[in-house]
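Trainee: Okay, sequence plus prediction incoming.
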Amino acid sequence: MDKLDLRPFYLFVRVAEAGSFSKAAAMLSVGQPELSRTIKDLEKRYDVQLLHRNGRGVSLTEAGEQLMGHAQGLLRNLMQVDHELSAVRGAPSGNVTIGVPPLFGHVLNFDLIRRMHSEYPKVSLVFMEGFTTDFLEWLAKGSLDLAVMYNPPSISTLLAEHLRDDRLCLVGVPGSLEFQPGSEIAFKTLTALPLVMPPKPHRLRAAVDSAAKEANVVLRIDVEATGTATILDLVRGRIGYTILPQSLVEEDAGNERLHAWPLADPKITPRLFLVTSMQRPMTVAAKCAIDHVRKIFAVRPW
């Protein structure tokens, strides 16, 4: 096998990702015999078994896991070379995959798409919603170029850039509480209020549950939902109240469609970060997207 032939490594990665030869063959429009022969050639070359084969498909052996990491890194590096040389010839191009919390997409996605399409029309944005645990796994695997998340854990392989501090507020329809909109209210005020909240393991839910325990308050969670739009629609429909970062509801509060009351005793101030992996080379397109994320948070009146 030619030492410079990268196709076997590409096919190996696709088979491992698909979990079966038949699925990989269908996705790649390649015959199963060719895929099987390619994997056997790799196993012969390195004198190790790379895949466990069973009736349900294939899974990686320990040696396969090692080769998978190296092969994915090699393919990513080649893609970066392609993107950077394309950028030298002209405008940046390629895909940029961005992790955005379910509650935050409506705040960031549209603005970022508009900016990137205007300045870098050859760059395609791919948004992936998930929780912090998902983003950490996807960053480690190289599935994400960047992620926006609240309070990421300190991990040596990640670079976390602070974007802004936020404040958790109780959110409800005008006239539903006697307090003036914008005034602080104690956490104990939440006792017996019907709440619409994101489900566990969402970090916002974890922060609220922790504060409730600290304040010795039993929360009444009537409905669970992940998307900001869904949660706010339910609140506007008087299904209940919710607890959200102030930045997510300032437009509605400014238009008097909703009222927001910052929570105190305890005060909850989540910090928002832009997170990237230091183990993955950054493409020119991803650098452009990161620059615009910074600009969005610098100019929005949060």
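Mentor: Yep, that arrived.

Trainee: Only C-alpha atoms from now on, for both contacts and neighbour counts.
Mentor: Will do.

Trainee: what's the spacing between the residue positioned nearest the centre of the chain and residue 32?
Mentor: Nearest to the mean C-alpha position of the chain, by CA atoms, centre = their mean, lies residue 99 at 2.3 Å. In this view, residue 99 and residue 32 are 34 Å apart by CA to CA, to the nearest Å.

Trainee: Could you do residue 276 as well?
Mentor: Taking CA to CA, one finds residue 276 at 37 Å from residue 32.

Trainee: do residue 180 as well
Mentor: 68 Å.

Trainee: quick one: the strands in the stretch 201-302 of the chain?
Mentor: 220-224, 242-245, 259-264, 271-277 (DSSP state E, counting those that start in this stretch).

Trainee: Pull the number of nearby residues for the residue lying closest to residue 247 once chain neighbours are set aside.
Mentor: Spatially, and ignoring its direct neighbours in sequence, residue 247 is nearest to residue 302 (5.6 Å; CA to CA, 6 or more residues apart in numbering). Using other CA atoms under 10 Å, residue 302 is surrounded by 13 other residues.

Trainee: Could you do residue 281 as well?
Mentor: Using other CA under 10 Å, residue 281 is surrounded by 16 other residues.

Trainee: helix, strand or coil for residue 181?
Mentor: coil (DSSP: H, G, I helix; E, B strand; the rest coil).

Trainee: give the contact list for it.
Mentor: 259-261 (CA atoms under 8 Å, 6 or more residues apart in numbering).

Trainee: Chain neighbours aside, what residue packs nearest to it?
Mentor: residue 259 (5.4 Å).

Trainee: From residue 17, how far off is residue 197?
Mentor: Taken as CA to CA, the span from residue 197 to residue 17 is 34 Å.

Trainee: quick one, which of those two is more surrounded?
Mentor: Counting neighbours by other CA under 10 Å for residue 197 and for residue 17 shows that residue 197 has the greater number, 25 against 15.

Trainee: circling back: quick one, which of residue 276 and residue 32 is more surrounded?
Mentor: residue 276 (26 against 16).

Trainee: Residue 158 is in contact with that one, correct?
Mentor: Yes - if you go by CA atoms under 8 Å, residue 276 and residue 158 touch, sitting 5.8 Å apart.

Trainee: Just the residues contacting whichever strand or helix holds residue 35, thanks.
Mentor: Under the criterion of DSSP states H and E, residue 35 resides in helix 32-46. Applying CA under 8 Å, 6+ apart, the contact partners of helix 32-46 are 1, 8, 11-12, 15, 21-22, 25, 49-50.

Trainee: dropping in the other structure now:
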Amino acid sequence: MALPFDLRALRVFVTIADHGGFSAAARELHVAQSAVSQTIASLEERLDVQLLHRHERRISLTPEGDILCQHARELLAHAEAAHLAMRELHGLVKGEVRIGIPSMLGSYYFPPLLMGFKAQHPGIRLTVIEAGTRRLQQMIHDGELDLGVVMDDADSQSLERRHFLREEMVVCVPHDHEFAQRNAVTADAFFREPLVLFQDGYFHREFVDTLARDTQYQPDIAFQSNLIPLTKAIVRQGFGITTFLRRVIDDPGLAAVSFDPPAWLDLCLAWSARAGLSRAERAFVDFVVDHQQALTDHHDQEPE
């Protein structure tokens, strides 16, 4: 029994959904707008449903179109993975890795790993996206990323994962703050201070939200920013305190103080359980795990 659509039609449909119109999709696909319109008209006819609401200046998905779009993204991701695997087997390309990394890791942990991997595998193309861990999980699910960094307690069963980093989360304060003279800071003392936090969806924010929930404290959020240099500047000027992975606090105007009890964060590389890993992606995962010692120069501070 023949399917009522092909991958080309699905790609056209998804491109329209992503770009909000026929003209934009035609430009993205480098085809005539009439060809895009004909493809969608044919797809709707064969499926016997309306996929798009055609407004005067924009296009939106019907409920049927939204359902098809979800399945289409998965099918296209699987097709791309199969195509890449076959090309790898025939030696036509060395592969590509699309990886999502939270900003804290992208700035302070991953640069030497990315450069080291590229030096070892010069034919593999790396595409790096910055986003929060929850957004990265969704992008992996949608086939927009091959790999992403997530917290070890991520509850999505659609992900496979490998642990690669255990690092201490510490309190970050100005060097002249009273906490800077302490050996450790309790959650009670931490939550009595104005806080500078990342926005929702980042592991930094999830750590603080979880700590607040477990200790039944209400955070006093003075600033929200995903920009690490800005957050450091705000803390340095005394307008609030924050928490970072220990390595991130490399500024002489800032001090890193452990929580009481110490707080450790476990992070993993994750990928779609259904899509699996290509040879290039597997090579990247193995490289990161094999070189995880380079990620943390504070391993001797881990608890017994």
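Mentor: Here it is on my side, so go on. As the structure is a prediction and not an experimental result, all values here were calculated from the model.

Trainee: picking that back up, average offset of the helix holding residue 35 of the first structure relative to the second structure?
Mentor: Taken over the aligned residues, the distance from helix 32-46 of the first structure to the second structure averages 1.5 Å (mean CA distance after the TM-score superposition for the first structure).

Trainee: Pull the distance from that helix to the chain's centre.
Mentor: 35 Å (CA atoms, centre = their mean, to the nearest Å).

Trainee: Mind giving me the packing neighbours of whichever helix in the first structure runs longest?
Mentor: Assignment by DSSP state H gives helix 62-89 as the longest helix of the first structure. Applying 3 or more CA pairs under 8 Å, 6 or more residues apart in numbering; DSSP states H and E, one finds that helix 62-89 of the first structure contacts helix 7-18, helix 284-299.

Trainee: Just name the most buried of the ones you listed.
Mentor: Ranked by mean neighbour count, these are led by helix 7-18 with a mean of 19 (mean count of other CA atoms under 10 Å).

Trainee: which part of the second structure lines up with it?
Mentor: Across the second structure, the stretch matching helix 7-18 of the first structure (TM-score structural alignment) is residues 8-19.

Trainee: And for the matching stretch, what's in contact with it?
Mentor: Contacts for stretch 8-19 of the second structure (CA under 8 Å, 6+ apart): 22, 24-25, 28-29, 36, 39-40, 43, 59-61, 69, 72-73, 76.

Trainee: ok, now stretch 190-209 of the first structure?
Mentor: With CA under 8 Å, 6+ apart, stretch 190-209 of the first structure has contacts from 131-132, 150, 217-227, 231, 234-235, 239-244, 268.

Trainee: what do you get for stretch 72-84 of the first structure?
Mentor: 10, 13, 92-94, 280-285.

Trainee: Check stretch 159-172 of the second structure too.
Mentor: Against stretch 159-172 of the second structure from outside (CA under 8 Å, 6+ apart): 152, 185, 190, 235, 241-246, 249, 254-259, 262-273, 285, 288-289, 292, 295-296, 298-299, 302.

Trainee: could I get the helices and strands packed on helix 62-89 of the first structure as CSV with distance to residue 104 of the first structure?
Mentor: Formatted as CSV, these follow (distance: least, CA to CA, whole Å):
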stretch, distance to residue 104 of the first structure
helix 7-18, 29
helix 284-299, 12
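
Trainee: Residue 86 of the first structure: which of those is closest?
Mentor: helix 284-299 (9.5 Å; CA to CA).

Trainee: got the angle between the closest one and helix 62-89?
Mentor: For helix 284-299 of the first structure against helix 62-89, the angle by axes from the mean of the first three to the mean of the last three CA atoms, to 10 degrees is 80 degrees.

Trainee: which stretches of the stretch 51-200 of the first structure form strands?
Mentor: 51-54, 57-60, 94-100, 123-129, 146-150, 158-165, 168-172, 185-186, 194-197.

Trainee: Could you dump the ones you listed into CSV with distance to residue 212 of the first structure added?
Mentor: Output for the strands of the stretch 51-200 of the first structure, formatted as CSV (distance: least, CA to CA, whole Å):
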stretch, distance to residue 212 of the first structure
strand 51-54, 47
strand 57-60, 43
strand 94-100, 26
strand 123-129, 26
strand 146-150, 19
strand 158-165, 21
strand 168-172, 13
strand 185-186, 11
strand 194-197, 13
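
Trainee: Which one of those lies nearest to residue 107 of the first structure?
Mentor: Counting by CA to CA, and looking across all of these, nearest comes strand 94-100 at 10.0 Å.

Trainee: Mean deviation, that closest one versus the second structure?
Mentor: Strand 94-100 of the first structure sits 2.3 Å off on average (mean CA distance after the TM-score superposition for the first structure).

Trainee: and that strand with helix 62-89, angle?
Mentor: Going by the same axes, to 10 degrees, strand 94-100 of the first structure makes 120 degrees with helix 62-89.

Trainee: how near is residue 132 of the first structure to residue 143 of the first structure?
Mentor: Residue 132 of the first structure is 14 Å from residue 143 of the first structure, by CA to CA.

Trainee: before we move on, back to that, can you verify my assumption that the residue nearest to residue 247 of the first structure contacts residue 251?
Mentor: No - with contact defined as CA under 8 Å, residue 302 of the first structure and residue 251 do not form a contacting pair (9.8 Å).

Trainee: Give me the distance between the two termini of stretch 134-153 of the first structure.
Mentor: 13 Å.

Trainee: Next, the buried residues of it.
Mentor: 135-136, 138-140, 142, 144-152 (16 or more other CA atoms under 10 Å).

Trainee: Ok, stretch 54-71 of the second structure next?
Mentor: Buried-residue list, stretch 54-71 of the second structure, by 16+ other CA under 10 Å: 59-61, 65-66, 68-69.

Trainee: and what of stretch 171-189 of the first structure?
Mentor: 171-174, 181, 184-185, 187-188.

Trainee: Let me know the closest of the contacts of stretch 72-84 of the first structure to residue 119 of the first structure.
Mentor: Closest to residue 119 of the first structure, out of all of the contacts of stretch 72-84 of the first structure and judged by CA to CA, is residue 92, at 9.7 Å.
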